[in-house]
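S.K.: no FASTA, just this:
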């Protein structure tokens, strides 16, 4: 046996002797400590992602943009649908603000519809210049005997537009008719019905004149129109249709027409 072999044999014997003196539990703990501390780390699958870890930022999707079903992003809304929904809200809000203001029932500090000043001015001009015509309509209507649901208004509105002609003059004439009705309701101490008048007229415009309103830029188009047009000529032509056989004159027979 050579000298080098003797030395290796002695080293192995010493290592074995030393290892035999160390408890097995200590060896296991030391070997686990040598794994870069990974033994104390939670399972990677359950470990939360920290922004900035490994040079990457965690991607967080706001719940408003993630669908509940599969976590995917929703499709982009149709601009036409968004415009349609906005028009519906605008119509209801404008008419409610207008009739409340017209009858002194709207708080002064409340934020109001952008088209309200134009609507107020145009209707005031119509009622001043055509007061006799509207009073005649109101007398023939016999509002005292009408039910609180104001359902007669939708039938009158349908009659006003039954020749399939729509323009801003006819629309504002219908709104002005509603203003006369609301004023009379207040005189009769039936203020509770003012909001119902607004609902009846706005529901008719939304359901039957929706496409026309949308194609004419909604109530923004209304404001633009009456800023540049000869209001008197437009309203005079509208009133001719309203009071004539295609308008309120025939619409006052609503009970027979609607029941057939």
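M.R.: Nice, I can see it. Note that the structure is predicted; figures quoted are calculated from it, not measured. Numbers count the residues shown, from 1 in each chain.
S.K.: only C-alpha atoms for contact and neighbour calcs from this point on.
M.R.: Will do.
S.K.: what's the following helix or strand after the lengthiest helix in the chain?
M.R.: Longest helix in the chain by number of residues (criterion: DSSP state H): helix 79-102. Per DSSP states H and E, the first helix or strand lying C-terminal to helix 79-102 is helix 116-129.
S.K.: Just the buried positions in the helix or strand following that following helix, please.
M.R.: Where DSSP H and E defines the elements, the next helix or strand beyond helix 116-129 is helix 131-141. Within helix 131-141, the residues that count as buried by 16 or more other Cα atoms under 10 Å are 134, 137-138, 141.
S.K.: just the angle between helix 131-141 and helix 116-129, please?
M.R.: Orientation of helix 131-141 against helix 116-129 (axes from the mean of the first three to the mean of the last three Cα atoms, to 10 degrees) gives an angle of 90 degrees.
S.K.: which residues sit against helix 131-141?
M.R.: Contact partners of helix 131-141, identified using Cα atoms under 8 Å, 6 or more residues apart in numbering, comprise 127, 177, 180-181, 243, 248-249, 252.
S.K.: among those, who's most crowded?
M.R.: Of all those, the most densely surrounded is residue 248 (28 neighbours; neighbours counted as other Cα atoms under 10 Å).
S.K.: With residue 83 as the reference, measure out to it.
M.R.: Taking Cα to Cα, to the nearest Å as the measure, residue 248 falls 31 Å from residue 83.
S.K.: returning to that earlier point: which pair of the contacts of helix 131-141 spans the longest distance?
M.R.: 127 and 252 (19.2 Å; Cα to Cα).
S.K.: about what we covered before: which one of the contacts of helix 131-141 is nearest residue 203?
M.R.: Checking those against residue 203 by Cα to Cα gives residue 177 as the nearest, at 15.4 Å.
S.K.: where's residue 199, which helix or strand?
M.R.: helix 194-208.
S.K.: Tell me which other helices or strands the helix or strand that that helix is followed by touches.
M.R.: The element immediately downstream of helix 194-208 (helix or strand, assigned by DSSP H and E) is helix 210-215. Under the contact definition 3 or more Cα pairs under 8 Å, 6 or more residues apart in numbering; DSSP states H and E, helix 210-215 sits against helix 79-102.
S.K.: then this one, side by side with the first:
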């Protein structure tokens, strides 16, 4: 096996080639000497192996200098040393095989130590720590209240009469200004508050034709009214939430059939409810 390494090396008349050739001869002779001196019999397993690893490392440190170092010399020296030791000690006891493994492992460890460690895959700059809350607590999300409303006062109810001028259903041929939007629904259909607020009126509409009526004040001059009710489920001064059931559809007051007359007032002026919902 070793003859294949010596023949090409003799063809190069360079300092590195001559050093490598001389070193290969020395290592081969040293390995043969170790095999020939190996004790026979019962003492073979207890023989202390010669420290070939230290000799190989010393040679690398002595000759692998910036003046003579080449990439080929460094790699070839490691491969040749490992091959020669393995070929000469192939028939020796297990301690020679352990010696060869120790040489290769030591040289590999030194090469790895000289190489800067690459960052581990998937690692990067540390994520910034979450800022603590104003109370010095953890990172709990602060819940932001969602404005309630507006919601439709009836579920899936068709518009039967829009906001604005129309013919008075109780006086055919006469125009009137319709102050709200009518939603057609059966008697008792649940009526819901369109937004959170306070009930300021709940009872019979004494100054108009709204029949049973509820008025809710939402603040900032905004009010909603619910008219022609069949039943009322809230009282004056009661606080309600958006979507809360407050009454049932009816046909009380000036009405030709069950429906909800829904109004929106801002600072006392009527607005189109469909533009607010």
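M.R.: Arrived safely, thanks for sending. None of these values were measured; they are calculated from a predicted model.
S.K.: Superposing both, give me the TM-score.
M.R.: The TM-score (TM-score structural alignment, normalised by the length of the first structure) is 0.27; 91 aligned residues with a Cα RMSD of 4.0 Å.
S.K.: Need the contact partners of the helix holding residue 199 of the first structure.
M.R.: With contact meaning Cα under 8 Å, 6+ apart, helix 194-208 of the first structure is reached by 88, 91-92, 95-96, 99-100, 148-151, 153-154, 157, 174-175, 178, 182, 185-186.
S.K.: could you check the angle helix 79-102 makes with it?
M.R.: With the same axes, to 10 degrees as the basis, helix 194-208 of the first structure and helix 79-102 are set at 150 degrees to each other.
S.K.: For helix 194-208 of the first structure, buried residues please.
M.R.: For helix 194-208 of the first structure, the neighbour count (16+ other Cα under 10 Å) marks 194, 196-206 as buried.
S.K.: One more: stretch 237-251 of the first structure?
M.R.: By neighbour count on 16+ other Cα under 10 Å, the buried set for stretch 237-251 of the first structure is 238-239, 241-243, 246-251.
S.K.: can I get the buried residues of helix 131-141 of the first structure in CSV with distance to residue 210 of the first structure?
M.R.: Shown next, in CSV, are those (distance: Cα to Cα, whole Å):
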residue, distance to residue 210 of the first structure
134, 26
137, 26
138, 27
141, 27
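S.K.: Out of these, which is nearest to residue 218 of the first structure?
M.R.: Relative to residue 218 of the first structure, the closest of the buried residues of helix 131-141 of the first structure is residue 134; by Cα to Cα it sits at 26.1 Å.
S.K.: From residue 177 of the first structure, how far off is that closest one?
M.R.: Distance of residue 134 of the first structure to residue 177 of the first structure, computed by Cα to Cα: 7 Å.
S.K.: Residue 250 of the first structure too?
M.R.: Distance from residue 250 of the first structure to residue 177 of the first structure, by Cα to Cα: 14 Å.
S.K.: measure residue 231 of the first structure to residue 223 of the first structure for me?
M.R.: 12 Å.
S.K.: list residues touching both of the two?
M.R.: Residues touching both residue 231 of the first structure and residue 223 (Cα under 8 Å, 6+ apart): there are none.
S.K.: Let me know how buried residue 171 of the first structure is, in neighbour terms.
M.R.: The tally of other residues near residue 171 of the first structure (other Cα under 10 Å) stands at 21.
S.K.: Helix or strand: which one has it?
M.R.: helix 168-187.
S.K.: which parts of that helix are buried?
M.R.: Applying 16+ other Cα under 10 Å to helix 168-187 of the first structure flags 168-185 as buried.
S.K.: same thing with stretch 86-94 of the first structure?
M.R.: Neighbour-count burial for stretch 86-94 of the first structure, counted by 16+ other Cα under 10 Å, picks out 87-88, 90-94.
S.K.: Tally up the residues packed near residue 199 of the second structure, please.
M.R.: Residues near residue 199 of the second structure, counting by other Cα under 10 Å, number 23.
S.K.: measure it to residue 96 of the second structure for me?
M.R.: 99 Å.
S.K.: burial measure for residue 210 of the first structure, as a count.
M.R.: Neighbourhood size, residue 210 of the first structure [other Cα under 10 Å]: 18.
S.K.: do residue 224 of the second structure as well
M.R.: 22.
S.K.: now swap in residue 14 of the first structure and tell me
M.R.: By the criterion of other Cα under 10 Å, residue 14 of the first structure has 12 neighbours.
S.K.: do the same with the one 10 residues further on
M.R.: By the other Cα under 10 Å criterion, the neighbourhood of residue 24 of the first structure contains 11 residues.
S.K.: give me every residue that touches it.
M.R.: Under the criterion of Cα under 8 Å, 6+ apart, residue 24 of the first structure has no neighbours.
S.K.: Am I right that residue 31 of the second structure sits in a helix?
M.R.: Yes: counting by DSSP: H, G, I helix; E, B strand; the rest coil, residue 31 of the second structure falls inside a helix.
S.K.: Just give me the neighbour total for it.
M.R.: Using other Cα under 10 Å, residue 31 of the second structure has 20 other residues around it.
S.K.: my guess is it contacts residue 85, does it?
M.R.: Yes: Residue 31 of the second structure is within contact range of residue 85, at 6.2 Å (criterion: Cα atoms under 8 Å).
S.K.: could you redo the buried residues of helix 194-208 of the first structure as JSON lines and give each row distance to residue 3 of the first structure?
M.R.: Shown next, in JSON lines, are the buried residues of helix 194-208 of the first structure (distance: Cα to Cα, whole Å):
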{"residue": "194", "distance to residue 3 of the first structure": "117"}
{"residue": "196", "distance to residue 3 of the first structure": "115"}
{"residue": "197", "distance to residue 3 of the first structure": "117"}
{"residue": "198", "distance to residue 3 of the first structure": "114"}
{"residue": "199", "distance to residue 3 of the first structure": "112"}
{"residue": "200", "distance to residue 3 of the first structure": "114"}
{"residue": "201", "distance to residue 3 of the first structure": "115"}
{"residue": "202", "distance to residue 3 of the first structure": "111"}
{"residue": "203", "distance to residue 3 of the first structure": "110"}
{"residue": "204", "distance to residue 3 of the first structure": "113"}
{"residue": "205", "distance to residue 3 of the first structure": "111"}
{"residue": "206", "distance to residue 3 of the first structure": "108"}
